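In: this one's structure only:
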């Protein structure tokens, strides 16, 4: 029997993505971000969220998509991966959705210019809606996690 997977749905460049609900700590409106020198371009800096310093990544930059102006719909999704909390800047965070495991297929090699290693699968929702499921372990690969952990110290 197919299992149900709960995901937070967010958008980047008109595409819908999903992150498993149990990996998401909170979704925040944009707050001031303090720039950190000598970091990759997609690392926007750190925020102070209720007394915790959290590194913030622009997912558009991480995936090599064109960056755009942030809007009132832009959000920071705080995720937890490998005991590290990181904020992802996204265009909007819309929804929580149940996805059946049998509706999830392996990702194609490249999807909208995003390398397959960043994607854990693609879920078919209804007739013509696709949801790209992120592989958080690769989005925050080991070397970058080490760099980000140094911010928090």
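Out: It's in. Nothing here was measured: the structure is a model prediction, and the numbers come from that model. Residues are numbered from 1 along each chain as shown.
In: For the rest of this, base every contact and every neighbour count on C-alpha atoms.
Out: Will do.
In: Could you point out the longest helix of the chain?
Out: helix 142-152 (DSSP state H).
In: quick one: contacts of that one?
Out: With Cα atoms under 8 Å, 6 or more residues apart in numbering as the test, helix 142-152 has contacts from 46, 53, 54, 55, 84.
In: Contacts only, for the most centrally placed residue in the chain.
Out: Averaging the C-alpha coordinates of the chain gives a centre point, and the residue nearest to it by Cα atoms, centre = their mean is residue 88 (5.1 Å). Counting by Cα under 8 Å, 6+ apart, residue 88 makes contact with 56, 57, 58, 59, 75, 76, 77, 78, 79.
In: here comes the other one, which I'd like you to weigh against the first:
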């Protein structure tokens, strides 16, 4: 083991990585509350198309977002790998449906770079950084930017409506 003088500059952060199609994404692990298997989702009328509905998780009503639809990707049927990642955004728990969860990865900050501006399925405003992990490029999501402020209020209202 070599000792480098710049150890203070090589900070590592932990991210939960997951796939949507062939694209790999990451969310800061401190935002992730839990990962659950796909379960029955109750539709809520008059919500955006990407809002699949709500789940009852141990007595808590949690809004669930189809991440593929949120990113304007084609929808797909759930399979045995489909999971729901429960994330906390502004004190609201929200479920994100993903194709499959990969791992919790420690990524050195030196491997993070600014997201490129390119035309893809995803609006690059959602991406806070791009990480190089071996052969893979992982897009690190800024979960706060996944929703506009009014959409967060809508999610909160949906949660309150159903819990009342």
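Out: Received the coordinates, thanks. Keep in mind the model is a prediction, meaning the values are calculated, not measured.
In: picking that back up, now render the contacts of residue 88 of structure 1 as JSON lines, adding secondary structure, neighbour count and distance to residue 10 of structure 1.
Out: Formatted as JSON lines, the contacts of residue 88 of structure 1 follow (DSSP: H, G, I helix; E, B strand; the rest coil; neighbours: other Cα atoms under 10 Å; distance: Cα to Cα, whole Å):
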{"residue": "56", "secondary structure": "strand", "neighbour count": "24", "distance to residue 10 of structure 1": "16"}
{"residue": "57", "secondary structure": "strand", "neighbour count": "25", "distance to residue 10 of structure 1": "15"}
{"residue": "58", "secondary structure": "strand", "neighbour count": "20", "distance to residue 10 of structure 1": "13"}
{"residue": "59", "secondary structure": "helix", "neighbour count": "19", "distance to residue 10 of structure 1": "11"}
{"residue": "75", "secondary structure": "strand", "neighbour count": "23", "distance to residue 10 of structure 1": "9"}
{"residue": "76", "secondary structure": "strand", "neighbour count": "22", "distance to residue 10 of structure 1": "10"}
{"residue": "77", "secondary structure": "strand", "neighbour count": "25", "distance to residue 10 of structure 1": "9"}
{"residue": "78", "secondary structure": "strand", "neighbour count": "21", "distance to residue 10 of structure 1": "12"}
{"residue": "79", "secondary structure": "strand", "neighbour count": "21", "distance to residue 10 of structure 1": "13"}
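In: That's all I had, so thanks and see you.
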